[in-house]
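Q: Got a predicted structure here, sequence first:
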Amino acid sequence: MNFDLSIFWEYLLRPSSVYLHGLWLTLSVSVIAQAFGTALGLFIALAQISKFSALRVPARVFVWAFRGTPLLVQIVFIYTGLAAANLFRFEDIDLGLFILPGNIQAGILALTLNEAAYMAEIIRAGIGSVGVGQTEASKSLGMTYPLYMRRIILPQAARVVIPPLGNEFNAMLKNTTLLSVIGVPELLLATQMVTSVTFRVFELYLVVACYFLTLTTLWGFVQQRIERRFGDPAARVVAQQSPSIFRKMFGLGEGRETR
């Protein structure tokens, strides 16, 4: 195997502007799509538990459709399929400071809709974990539905939702690589452009793997801190007694008795 270690370290420690742009695009698309997907998922979750079938049925069909089809198919359908059918075409938008290309708009929309379907189920389960007695007590105090959902139910459900929310963002970081099929120059497509010039495929794909491993590891630390700060008190005690992220990754200290 012709592995050039110098090229690997060169692109890993001193990435080119193409890599840096791909890294920035990966992070920005992930954050935007996760934020919009979580917000939309909240409304879909509330629609799913609504007593009105006009809200409940479309919400359940949405979740069924987007959870039951591959994300790659959704991305291609939204960007290419809609344009081929002359239903909608994503045009570049001039935002003043920068131009937002149509393929990035389609990618963010596809990731948002897909994430909303999964977050809707996570939030619905979080709401269901709150005791029914608290809902009845809120009603007996004269609280309206929006009021007791905002003050009583959702804050408690958030403690259950936060851990899987962190896992979803971890997956979102990796799912951005699928946007390369519609020409979004995120990390994977940036690597493909560099390999087409240098022909150092193994070294550069190993570099992009290290980049994603670094991103997900750093987010693991952030997620652990968030869970300990805002998670359920009982789960917080378990988290404090559980092994650190390094122990989880490398199996250090396994088999020791916890006192």
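A: Great, that's in hand.
Q: okay, CA-based contacts and neighbour counts for the rest of this
A: Fine.
Q: May I see the buried residues of the biggest helix by length in the chain?
A: Assignment by DSSP state H gives helix 17-48 as the longest helix of the chain. Using 16 or more other CA atoms under 10 Å as the test for burial, helix 17-48 gives 18-19, 22-23, 25-27, 29-31, 33-42, 44-48.
Q: Also stretch 204-223?
A: Going by neighbour count (16+ other CA under 10 Å), the buried part of stretch 204-223 is Leu204, Tyr205, Val207, Val208, Tyr211, Phe212, Leu215, Thr216, Thr217, Trp219, Gly220, Gln223.
Q: Check stretch 236-250 too.
A: Per 16+ other CA under 10 Å, stretch 236-250 contains these buried residues: Ala239, Pro243.
Q: Now do it: distance to the chain's middle.
A: How far stretch 236-250 lies from its chain's middle: 22 Å, per CA atoms, centre = their mean, to the nearest Å.
Q: what's the answer for stretch 195-203, then?
A: 29 Å.
Q: what sits up against that stretch?
A: Phe3, Asp4, Leu5, Ile7, Phe8, Leu204 (CA atoms under 8 Å, 6 or more residues apart in numbering).
Q: that older thread, now do the longest helix of the chain: which elements does it pack against?
A: Helix 17-48 sits against helix 53-68, helix 102-128, helix 154-175, helix 187-198, with contacts defined as 3 or more CA pairs under 8 Å, 6 or more residues apart in numbering; DSSP states H and E.
Q: Can you say which of those helices is packed in most?
A: Comparing these by mean neighbour count (mean count of other CA atoms under 10 Å), helix 102-128 comes out on top with a mean of 23.
Q: could you check the angle helix 154-175 makes with that one?
A: Orientation check (axes from the mean of the first three to the mean of the last three CA atoms, to 10 degrees): helix 102-128 against helix 154-175 gives 140 degrees.
Q: okay, pairing it with this:
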Amino acid sequence: MFSLDDMIAFLPPLLQGAWLTIVVSVLSFVLALVVGLLLGIARMSRLAPLRLVTAFYIQVIRGTPLLLQLFFIYYVLPYQGIVLSPFVSAIIGLTANYAAYMAEIFRSGIQAIPKGQWEAAAATGMSKRLLMRRIILPQALRIIIPSLGNNFVSIFKDSALVSVITMRDLMFSGQLLASATFKHFEIYAMVAAIYLAISYPAAMLVEWIERKLEIGRRLGVEPDRPTASRRFLRMWRPVRT
């Protein structure tokens, strides 16, 4: 069972690993947003070769596990003379993986904008770049915020896979402590609690952004729809007869 002395001794290295987890996750998410947007726009390009290359990249990334991609970047590329640090490998792996998924999210959001808005802006002589920046993207972002929010929460959990490339994140720090002290239950329970402490505020942040931007009202959804927590509680209410 837990003891206060164990928690005090284990907490500093675990928190240090948690900080590295947060840095890698946030940085990878921001980069994946940029790369995903570019890929999503390229996916809709009129240039057939660009569409094919982008589609091939997205299908390859989505069709292979993130774990394999990290292995390839860190362990296979050195055989071709490309040696990367664990930190850089983790950033590249998470960015490349999440960018492929975000590309499809951006594409679906952009294509959800009514065609009439494209035609109306084109009739005013607005350039495609200006049209995308001022009219299409702001509306598309409101549509895809829930999906982007899910990815934002998920990347903190998926970042645990970078421990396989010897990066001292939260998961790897827990593995080292467990192998040295043999107190697996205590350490991994603390690791789970720290991951929850990271991901839950991230989920609350996403929910706050949705409320702030009034996503439900802008998309024509009932303004008084129950939140996820309320829907969960309703499942356990007794049925009236």
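A: Alright, I've got the coordinates. Computed from a predicted structure; not experimentally measured.
Q: Got a TM-score for the pair?
A: The TM-score (TM-score structural alignment, normalised by the length of structure 2) is 0.91; 237 aligned residues with a CA RMSD of 2.1 Å.
Q: so of the contacts of stretch 195-203 of structure 1, which ones are in strands?
A: Nothing among those maps onto strands, per DSSP state E.
Q: Neighbour-wise, give me the winner out of those residues.
A: Counting neighbours by other CA atoms under 10 Å, Leu204 leads the contacts of stretch 195-203 of structure 1 with 23 neighbours.
Q: which residue lines up with that residue in structure 2?
A: When structure 2 is aligned by TM-score structural alignment, Leu204 of structure 1 is paired with Ile187.
Q: swap in Ile123 of structure 1?
A: Using TM-score structural alignment, Ile123 of structure 1 sits opposite Phe106 in structure 2.
Q: cool, Ser53 of structure 1 as well?
A: Using TM-score structural alignment, the partner of Ser53 of structure 1 in structure 2 is Ala48.
Q: so who does that match touch?
A: Going by CA under 8 Å, 6+ apart, Ala48 of structure 2 touches no other residue.
Q: what about 10 Å?
A: Ala42, Thr54 (CA atoms under 10 Å, 6 or more residues apart in numbering).
Q: do the one 3 residues further on as well
A: For Arg51 of structure 2, the contact set (CA under 10 Å, 6+ apart) comprises Leu39, Gly40, Ile41, Ala42, Arg43, Met44, Ser45, Tyr57.
Q: Could you measure from it over to Ser45 of structure 2?
A: In this structure, Arg51 of structure 2 and Ser45 of structure 2 are 6 Å apart, going by CA to CA, to the nearest Å.
Q: Same check on Glu104 of structure 2?
A: Relative to Ser45 of structure 2, and taking CA to CA, Glu104 of structure 2 is found at 14 Å.
Q: Then Ile92 of structure 2?
A: Distance from Ile92 of structure 2 to Ser45 of structure 2, by CA to CA: 25 Å.
Q: Not counting sequence-adjacent ones, nearest residue to the residue nearest the centre of structure 2?
A: The centre of structure 2 sits closest to Asn151, judged by CA atoms, centre = their mean, with a distance of 3.0 Å. Spatial nearest neighbour of Asn151 of structure 2, chain neighbours left out: Tyr98 (7.7 Å); criterion: CA to CA, 6 or more residues apart in numbering.
Q: One more: Arg43 of structure 2?
A: Excluding the flanking residues, the one nearest Arg43 of structure 2 by CA to CA, 6+ apart is Arg51, at 4.9 Å.
Q: Please apply the same query to Met172 of structure 1.
A: Leaving aside its sequence neighbours, Met172 of structure 1 sits nearest to Ser30 (CA to CA, 6+ apart; 5.8 Å).
Q: just to revisit the earlier point, and the furthest pair within the buried residues of stretch 204-223 of structure 1?
A: For the buried residues of stretch 204-223 of structure 1, the farthest-apart pair by CA to CA is Leu204 and Gln223; their separation is 28.5 Å.
Q: who touches Leu165 of structure 1 in this structure?
A: Residues in contact with Leu165 of structure 1, defined by CA under 10 Å, 6+ apart, are Gln34, Thr38, Tyr118, Met119, Ile122, Ile123, Ala158, Ala171, Gln223.
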